[in-house]
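[1] this one's structure only:
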C-alpha cells in the first residue's frame, strides 16, 4: 500500500501542469467576475477572468477574458492574446471568430471577413469542433458562415450528417423554406429523428401568427409524399401536424392508410383514439376503436378496443353529446360487450358504467344493485376496485332512498381508503348526503376538513358546498329554506327533474327575499343545460347577473354564459362580452385566467415568442 501511495504522489507532483489544468476555480472569484461582467465593468472583469483562466486553463474563461478586453476597447491586448493562443494551437477555430469580432469593432470589415474564412479552414474534422464553431458563429450573428460550415461538412467529415444543426441555422436566419427542406431530408435519412424535427419546428411555429408556416410545412410534406411515397417518415410527420391542429379526422385517415400498407399501426391508432377522446372528439375516437375491432383478434388491441369503446360510448351518452346512443341502445351495447368479454377484473369499469346507466337513466335500480353485488365477487379484483363498486352501490341506495345502507357502505369505503383520493371522494359524498338530509352543521364540519384534500377538485367542491351552507344556514330563525334547497338538489341527483323544479319554484315564491334566490337561478340554469335547452339556461344566468351582480355566483354565471354563447349558441361576440365583464367586474375571481384566455382567443390575440427567446443550444449532440 505504501509503495502505491508513493507512486501516486510522484505521478501527481511530476504532472504539475496537468494538475493545474484540473484545478477547481475559486467560486467567490467567479461570482465577482460575473458581477462585473453583467454590470459592464469589463476592465475589472478581465483581470479576474484572466486569473481564472491561468488557474484552470479553461477555454470558457479565456473566451470571457477576450470578450472583456474587446468590450473595454483594449484591442491591442485582445489581439495579442489571440495570436499567442493560435501559436500554441492553430486549430482553435473559434479564436478566429473572436478575432473577426475584434476587427469589426475597429471598423475593419474586410479583415473580419478574412478571419471568418480562416476559421472555416482551421476547424478540425470532428463533430464536436464543428458544433462548437457553429455556436460561435451564431452567437456573433455570422449565420452565413454557420451555413457554409455545415455545407462543407460532407466533404470534410464523411459519414457524419448535420441536418439538425443546419436546420437550426436556418431557423436563426428565419429562412423557413430551407429549414423545412433540411429537416425533411433529415427524417428521410433517419425516421428516428422525427421527434427532433417536431421539437425544432415548434420553435418556428411559436412565431407563426397566421399559421402560414404550418401550412407551408404541410404543403412541402405532401409534395414529398407524392415524390417519395415509400418514405414513411413523411406520413408520420403529416399525422403529427394534423394532431397539432386537432384535426383528428385527417390524422386517423393517415394512420389507417399506413396500417393498410402492411405496417402494424395498432398502438398509434389506439393512442390517437385516446387523444381524440380526451379532447371530446368522440366520433373520431369511436372510428379508431371500430377500425381496431374490425381487424379481429389478430391484433393484441382487439379486446382492449372493445372495452374502451364501450366506456367511451357511455361517456358520450353521459355528457349529452350530439349523436350519442339512447339509454336503451347503450344498455344493449353493454350486454353485448359483457357477452364477449365476460365479467372479469378488466371489465370492472364497464360494470360501474352499466350499473349507473341502469339506476339513474333506465329506472332499473334493482338490476343495478344485483350487477354491483355480483361485480364485487369477480375474481382478481383489487380492494380499491371493489371499493369503487361499493361506492356506486351506495350511490344507488341514495337514489332509492335507502340512506342508512348508503351511509354504512360509504363508511366502509372510507375506512379502507384513508390515505388515497377515493377515500376523500367518498367523504365528500357522505358529507353531501348529510346536506341532503338536512344535517347542515354536521355536513359543514366534514366539508371544512375536506378543504385540505390533496385533490384540487375535491377540495374546491368541498369549499364551495361548505361556503354555500355557511352563507345560508343562520340567516333566519328557521332553516327551512336551506333544507328545501337541499331537497331540490337530492331530487335532481335522483333525476326527478320535475319535482326538483317544483321545489325550487316553491322556495322562490315563499321566500322571495332570501339569499338563495341567485342559487335558484343557477340551479334552474343547470337543469336546462342538462336537457340541452341552451337558450333557457342562458336566460336564467342572465337574470342572475342582472339581479345579483355582486353575489357569490355572479362570476360563475358570467363564465358559464361566455361558455354557452361560445360553444352552444354560436354567438362569439356575446361570449366575448361576458368574458370581458367577468374580467372587469370580478378581477379577483378564480375564473379570471380561463376568462382571459377565451377573451383573447375570441378577440384574435396570439401568443408569440420573441426572436430573442430563441437561444443557441450549446449541447454537443
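    Yep, that arrived. A quick note: this is a predicted structure, and the numbers were derived from the prediction, not measured.
[2] For the rest of this, base every contact and every neighbour count on C-alpha atoms.
    OK.
[3] what sits against residue 118?
    Counting by C-alpha atoms under 8 Å, 6 or more residues apart in numbering, residue 118 touches 93, 96.
[4] here comes the other one, which I'd like you to weigh against the first:
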C-alpha cells in the first residue's frame, strides 16, 4: 500500500509540474511576464540544470527590463553548468542594455569553446539563431568546419544565407549541398519550396530557374534535369517538365515510371494536352504490355473527357479495338472499367455496361480491384435510377476497405445517391461524417452537400426547392448538361430569393460551361460573386471564371485578377495552389527562354 501511495504521489507531482510548465509558457506567449517569471522561478528550483526554462526566466526578467536580475541568474547558472549557450545569453543581456562591446566579448568567448571542442558547434549556432544573431551563427558553423573537417554544416549555412537576404548565395549553396549529398535532395527541395511559397514577387522563382538552367547546360549529370523537372512540376509547367524527363529517358531508357507519374499529374490537373503528348511518346517507345495499356487508357480517357456527342461513334470504335486487343490481359481492368462507364454515361447503353462489369466481378481479382469494379457498378446503377442496388454496392466497398480512400469515396457517393432519391436526412448524416475526410476534395464535397441540405431544411420544412434541385442535380450526374441546365433554370425561377439560390446559380454556370456557352456561364458566376458574397461557392466562381477568361476568352488580365482574389482572399480553397501558379505565370514570373 505504501508503494502504491508513493507511485500515485510521484505521478501527481509530475502531472502538477507539467501543468505549471505549460501554464508558464502560456503566460510567456501572452506577454504576461510577471506571472510567467513566478512560475519559471519555481521550475528553476526543481530543475536547476534545465537551460530551456532558465533561458525563459532570463527572458522574462529582460522583458521587464530587470537586466541585473537576469545577469545574476545567468552567471550563477554558468558557474554551475558551464555550457557555452550561457555565454551567449550573458552577451545578449548586455546587448539589450546597448553595451555592444561586452556583448561581443561574450559572443567571442562562446566561439572560443568551439576551438576547444568542435562538437559544441551546433548548439552554439542554434543559440545565436534563436537570438536572431545570424552572422554570429554563420561564423560559428564556419569555425566548426574549420576546426573539424569531418563536420559539415553547408546545409545550415545555406539556410542562414537565405535568412540574411542573400537568396542567390543560398540557392547556390543548397544546390551544391544537394548534389554532393543526394540523400538530402528532398530536404533541400522542401526548403526551396518554402521560399517559393513565400515568394510573392516571383524574384526567387526566377533566380532558382536561372541557376538550374545554367547547371543543366554546364553539367551533363541527369541530376540537374531531374531537379529542373521537379521545379517545373511545382509550378505546374508540365510541358517543360516533360522536356527534362525526355532528356533523362534518352540517357537511361530503362523505365517510364517518372514519365508516367508526370502524365498522371497532368491528368489530375486537367492538362490533357500535355498528358496526351506524353502518353503518345510512351506508346512509341515501349513494348511493355502493362505500360502500353496504361497509356492507351489515359489517351482514351482524355478523349472521352473532351468528346462531343457527334464524336461518340468514332470513340466507341477506338475503345472496342483496344478492349478486343487486350481483353485477356491481367492489366486491362481500368481499360474495361472505362469502357463500361462510356457505354452507360455517354451511349446510354446500360445493359452492355452491366455485362462488362458483371464479367469483371466473376474474374479472380484482388479486394481493391473488386472494390473499383463495384464502385463503377454502383455508379451505373445510380445512372439507371436503381438507387437501392447502388447503395448496396457502395456499402460493400465500405466494409471491404474500411478507412481507405476508396471507402470514403464510396460513402460520399452513397450520400449523393441518398440525395438523388430525396432521402435528405440520411444524405446529410453521411455528409457530416465525411466533413473531416482525409481527401480534401471529398471533404469539400461533403461540406457543400451538408450545408446545402441543412441550410434549406431550416428554411423550408417541406424541402420543396431541395427536391427540385435534387432532380436537376441528378440530370447533371447522368451527363445530360442541357437537360440539367433547363431544370436548374426552373429551380432558380421558382425559388429565387431562397437559400437554394447561390447553389443553383453556381450549377447553372457550370452547365453553361459544359455546353461551351461561356458568356452565359460568366454571367451566372458573376451573380454568385455579387449577390451571394458569403456563400461557399465564391472561390469556385472566381476560379472557373478565371479559367474561362484564360482558356476561352484570351483575356489574361481578367483571368489574373480573378486568380489574384483567390490567392489573397481564399488561402483555404482547394483551388488555391492552381490559382497561385496561374497567377504567377500570368504575372510573368519566369525568365526568358525558360
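    Looks like it came in fine. Only a predicted model underlies this, so the values are computations on that prediction, with no experimental measurement involved.
[5] Work out the TM-score between the chains.
    Once superposed, chain against chain, the TM-score is 0.72 (TM-score structural alignment, normalised by the length of the second structure); 546 aligned residues with a C-alpha RMSD of 5.3 Å.
[6] the strands in the stretch 201-350 of the second structure, which residues?
    Here the stretch 201-350 of the second structure has no strands by DSSP state E, counting those that start in this stretch.
[7] Also the stretch 351-500 of the second structure?
    In the stretch 351-500 of the second structure, no strands are defined using DSSP E, counting those that start in this stretch.
[8] what comes up buried for stretch 457-471 of the second structure?
    By neighbour count on 16 or more other C-alpha atoms under 10 Å, the buried set for stretch 457-471 of the second structure is 457, 463, 465-471.
[9] go on, stretch 492-512 of the first structure?
    Those would be 492-495, 497, 500-501, 503-504, 507-508, for stretch 492-512 of the first structure by 16+ other C-alpha under 10 Å.
[10] Columns distance to residue 440 of the first structure on top of these, output as TSV?
    Output for these, formatted as TSV (distance: C-alpha to C-alpha, whole Å):
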residue	distance to residue 440 of the first structure
492	18
493	18
494	20
495	23
497	23
500	19
501	22
503	18
504	19
507	18
508	20
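[11] In helices only, show me these.
    Among those, the residues falling in helices (DSSP state H) are 492-493, 497, 500-501, 503-504, 507-508.
[12] Just say helix, strand or coil for residue 160 of the first structure.
    Three-state assignment for residue 160 of the first structure (DSSP: H, G, I helix; E, B strand; the rest coil): coil.
[13] Residue in the second structure paired with it?
    In the second structure, the residue matched to residue 160 of the first structure (TM-score structural alignment) is residue 151.
[14] looking at it, that match is touching residue 145, isn't it?
    Yes: contact criterion C-alpha atoms under 8 Å: residue 151 of the second structure and residue 145 qualify, at 5.4 Å.
[15] between those two, who's got more neighbours?
    Taking other C-alpha atoms under 10 Å, residue 151 of the second structure and residue 145 do not tie; residue 145 has more neighbours (17 against 14).
[16] what's the host helix or strand of that one in contact with?
    Under the criterion of DSSP states H and E, residue 145 of the second structure resides in helix 134-147. When contacts are defined by C-alpha under 8 Å, 6+ apart, helix 134-147 of the second structure is touched by residues 107, 111, 114-115, 118-119, 121-122, 124-129, 151-153, 156-157, 160, 163-164.
[17] mean deviation of the next helix or strand after it from the first structure?
    The element immediately downstream of helix 134-147 of the second structure (helix or strand, assigned by DSSP H and E) is helix 154-163. Superposed on the first structure, helix 154-163 of the second structure shows a mean distance of 1.6 Å to its aligned residues (mean C-alpha distance after the TM-score superposition for the first structure).
[18] helices or strands up against helix 154-163 of the second structure?
    Contacts defined by 3 or more C-alpha pairs under 8 Å, 6 or more residues apart in numbering; DSSP states H and E place helix 154-163 of the second structure against helix 134-147, helix 167-180.
[19] Turn those helices into TSV, columns for distance to residue 354 of the second structure.
    Listed next are those as TSV, based on distance: least, C-alpha to C-alpha, whole Å:
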stretch	distance to residue 354 of the second structure
helix 134-147	67
helix 167-180	53
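[20] Of the ones you listed, which is nearest residue 20 of the second structure?
    helix 134-147 (32.4 Å; C-alpha to C-alpha).
[21] average distance between the closest one and the first structure?
    So helix 134-147 of the second structure averages 1.9 Å relative to the first structure (mean C-alpha distance after the TM-score superposition for the first structure).
[22] which parts of that helix are buried?
    Neighbour-count burial for helix 134-147 of the second structure, counted by 16+ other C-alpha under 10 Å, picks out 134, 136-138, 140-145, 147.
[23] OK, contacts around the residue mapped onto residue 241 of the first structure from the second structure?
    Applying TM-score structural alignment, one finds that residue 241 of the first structure aligns to residue 231 in the second structure. Shown in contact with residue 231 of the second structure (C-alpha under 8 Å, 6+ apart): 209, 241.
[24] Quick check: residue 231 of the second structure vs residue 23 of the second structure, distance?
    Residue 231 of the second structure sits 44 Å away from residue 23 of the second structure, going by C-alpha to C-alpha, to the nearest Å.
[25] ok, back up a step: and the contacts of helix 134-147 of the second structure, which are buried?
    The buried subset of those - by 16+ other C-alpha under 10 Å - is 107, 111, 114-115, 118, 121-122, 124-129, 153, 156-157, 160.
[26] Now do the helix holding residue 145 of the second structure against helix 154-163, angle only.
    160 degrees (axes from the mean of the first three to the mean of the last three C-alpha atoms, to 10 degrees).
[27] and helix 134-147 of the second structure, how far out from the chain's middle?
    Remark: helix 134-147 of the second structure is offset 36 Å from the chain centroid, using C-alpha atoms, centre = their mean, to the nearest Å.
[28] what's the answer for stretch 232-247 of the second structure, then?
    Distance of stretch 232-247 of the second structure from its chain centroid, counting by C-alpha atoms, centre = their mean, is 19 Å.
[29] Next: stretch 303-320 of the first structure.
    The answer for stretch 303-320 of the first structure is 24 Å, by C-alpha atoms, centre = their mean.
[30] tell me which residues in that stretch are buried?
    Neighbour counts over stretch 303-320 of the first structure (16+ other C-alpha under 10 Å) mark 303-318, 320 as buried.
[31] Tell me which of those residues fall in helices.
    Residues of those located in helices (DSSP H): 303-318.
[32] So what's the residue count around residue 26 of the second structure?
    Residue 26 of the second structure has 14 neighbouring residues, counting by other C-alpha under 10 Å.
[33] Skipping adjacent residues, who's closest to it in space?
    residue 36 (7.9 Å; C-alpha to C-alpha, 6 or more residues apart in numbering).
[34] what packs against whichever strand or helix holds the one you found?
    For residue 36 of the second structure, the enclosing helix or strand under DSSP H and E is helix 33-46. Applying 3+ C-alpha pairs under 8 Å, 6+ apart, we find helix 33-46 of the second structure packed against helix 2-29, helix 51-63.
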